[in-house]
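Asker: have a look; sequence and predicted model below, questions after that.
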Amino acid sequence: MTEARHRKWHVFQTKDELSVAMAKYTAHLSAKFCKEKGLFTVVLSGGGLIDWLCKLLEPPYKDSIEWSKWHVFWVDERVCAYEDPDSNYKLAMDGFLSKVGIPNEHIYAIDKHYAADGNAEHCAALYEECLRNLVKQDIIPLCPNGKYPQFDLQLLGMGPDGHMASLFPGHPQINVKDKWVTYITDSPKLPPRRITFTLPVINSASYNLMAVCDDHTEQCPRSIADIFKHNNLALPAAHLTAHVETMWYLDKAAASLL
């Protein structure tokens, strides 16, 4: 393990090794929080994350994790129908959530009807309302400053351009502080309409795990180097912190310029 400023990071030789480590990390925190407070709030993202979580579907994790105590959220979501191939909900349900025993009422997806209609602004408002109601129900605590929800673990990914969630370089959403969930209608990565947690919410999580695997692009290793060597704050992922721990898992290709 290596540290750069506030970041802890591991480099893995292969994506499979990264996936094994991610499963171990997630299972450990699941056990910790289920024991301490009787539930585990975990936030998912899109991209390759669901594939990297596949080791949780194997022994010893599938039969030992207390799935019924999980509460699942999304750090960002594409504003589209659940059945759309672009949907992070569909990706997670097909590849992971439908294969474990998490109660349906513990899976908090974007509003089905307004998502299908493409109403990003309304979807963001409704998702924030959902989070605020869960705070009132003591499912999600507030962080120490009392302003933002504090999830137990967020599992994040970074795009080659240094974006995380749907916070993109050069776009104003990175600066939103008065909301928990905001929206974008001109995402540089299709589809253009999305909702996303704001940066203060992302950084209020107890644990943030950022996993990055290079998909044979030159831009991704450059972005990683810009973050770790130069702390380039023009890249949204450079702003990632957490209340307890911020961990980066990189495969060898993504870390090739470090």
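Answerer: Good, I have the coordinates.

Asker: please count neighbours and contacts with C-alpha atoms only from this point.
Answerer: Fine.

Asker: Trp72: what's it in contact with?
Answerer: No, residue 72 isn't Trp; it's Val. Thr41, Val42, Val43, Leu44, His106, Ile107, Tyr108 (CA atoms under 8 Å, 6 or more residues apart in numbering).

Asker: with Asp251 instead?
Answerer: By CA under 8 Å, 6+ apart, Asp251 lies in contact with Val11, Phe12, Gln13, Thr14, Lys15, Leu18, Val212, Cys213, Asp214.

Asker: the same query, at a cut-off of 7 Å, please.
Answerer: Neighbouring residues of Asp251 by CA atoms under 7 Å, 6 or more residues apart in numbering: Val11, Phe12, Gln13, Thr14, Lys15, Leu18, Val212, Cys213.

Asker: the last one and His239: what is the separation?
Answerer: When you say that, I think you mean Cys213. 19 Å (CA to CA, to the nearest Å).

Asker: which residue packs closest to Pro221, ignoring adjacent ones?
Answerer: Closest residue to Pro221 apart from its sequence neighbours, by CA to CA, 6 or more residues apart in numbering: Ala254 at 4.8 Å.

Asker: ok, and here's another one to check against it:
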Amino acid sequence: MTAPARVVVVHPDAATLATATAARLLLRLVDAQSTHRPLHVALTGGTVGIRTLAEVAASPLRHAVDWTGVHLWWGDERFLPAGDADRNETQARAALLDALPVPASNVHPVPAADAAATPEEAAAAYADELARFAAPAADAVDDAGPAVPAFDVVLLGMGPDGHVASLFPGHEALDVVDRTVVGVHGSPKPPPLRVSLTFPALEAADEVWVVAAGAEKADAVARALGGDEVSSTPAVGAVARTRTLWLLDAAAAG
């Protein structure tokens, strides 16, 4: 089966990118809730990712979403204690989640370093949590697919090296196909210990949105859209079941 084509959308600057992505996400959720419930969204961190969440919080359109029917996950997390300022969860709560009427049971953070002894322990616990909300086999698009929720949208940032989630160039996590979550050691970007969804989990999403801004990302964007190897530009592997969007500012688009 041929993978869906990537769609590239370029905005003039990072601020417009964040505002437009927030509006796009809210509209996607409103539309999706007219056809099915619950919804599942995987969030990302990073400068543009958190700025996008802040734009969601500032948008009047957020009131059109029934947040009690939305489950929120993370594509990756830094293996740090709960509440650490560098955790994606901490930043997301400050930017958006604390302002939303999302039930606490609908927010699914990756276990923190004070709740799990190792990234592998956190990864196993998160995989179990994902599996608890996996689509029943009878409703799944592929009965043999990974045990993850039917993600409506997975938001991903991308680093200048082409990494997505915490899947870095040359790292063994790129080759993991038998798990949905993996512990990551030796991240080239601090902190060195992380937890990440694997490519099988990302590929099970209905839509994947790669959001990138800044001239320092331009080379990696060009490599990814030009069909580079996943081993050197992991973002190449960020492909969804139905639609893959690359949402860029003009600088990242080169």
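Answerer: That came in fine, so what should we check first? What you see is a predicted model; the values in this text were computed from it and never measured.

Asker: care to give me the TM-score?
Answerer: The TM-score (TM-score structural alignment, normalised by the length of structure 2) is 0.90; 245 aligned residues with a CA RMSD of 1.8 Å.

Asker: neighbour-wise, which of Cys213 and His239 of structure 1 wins?
Answerer: Neighbours of Cys213 of structure 1 and His239, each counted by other CA atoms under 10 Å, are more numerous for Cys213; the result is 25 against 17.

Asker: need the contact list for that one.
Answerer: Contact partners of Cys213 of structure 1, counting by CA under 7 Å, 6+ apart, are Lys15, Leu250, Asp251, Ala253, Ala254.

Asker: the stretch 51-200 of structure 1: strands as residue ranges?
Answerer: With DSSP state E, counting those that start in this stretch, the ranges of strands along the stretch 51-200 of structure 1 come out as 70-74, 76-78, 153-157, 181-184, 194-197.

Asker: between those strands, which one is closest to Asp84 of structure 1.
Answerer: Minimum separation from Asp84 of structure 1 across these (CA to CA) falls at strand 76-78, 9.5 Å.

Asker: what is the end-to-end distance of stretch 2-13 of structure 1?
Answerer: End-to-end for stretch 2-13 of structure 1, by CA to CA: 15 Å.

Asker: ugh, typo on my part, it should be stretch 101-121 of structure 1
Answerer: Start-to-end span of stretch 101-121 of structure 1 (CA to CA) is 32 Å.

Asker: residues near Thr16 of structure 2, how many?
Answerer: Neighbours of Thr16 of structure 2 using other CA under 10 Å come to 15.

Asker: hang on, it is in a helix, isn't it?
Answerer: Yes. Using DSSP: H, G, I helix; E, B strand; the rest coil, the secondary structure at Thr16 of structure 2 is a helix.

Asker: once you drop chain neighbours, what's closest to it?
Answerer: Closest to Thr16 of structure 2 by CA to CA, 6+ apart is Asp249, at 7.9 Å.

Asker: how far away is the counterpart of that neighbour in structure 1 from Val212 of structure 1?
Answerer: Matched across to structure 1, Asp249 of structure 2 falls on Asp251, judged by TM-score structural alignment. As judged by CA to CA, Asp251 of structure 1 and Val212 of structure 1 stand 7 Å apart.

Asker: other residues contacting stretch 18-34 of structure 1?
Answerer: Applying CA under 7 Å, 6+ apart, the contact partners of stretch 18-34 of structure 1 are Phe12, Leu39, Phe40, Trp52, Leu53, Lys55, Leu56, Tyr61, Ile65, Lys69, Tyr249, Asp251.

Asker: top of the residues you listed by neighbour count?
Answerer: In terms of neighbours by other CA under 10 Å, the contacts of stretch 18-34 of structure 1 top out with Phe40 at 26 neighbours.
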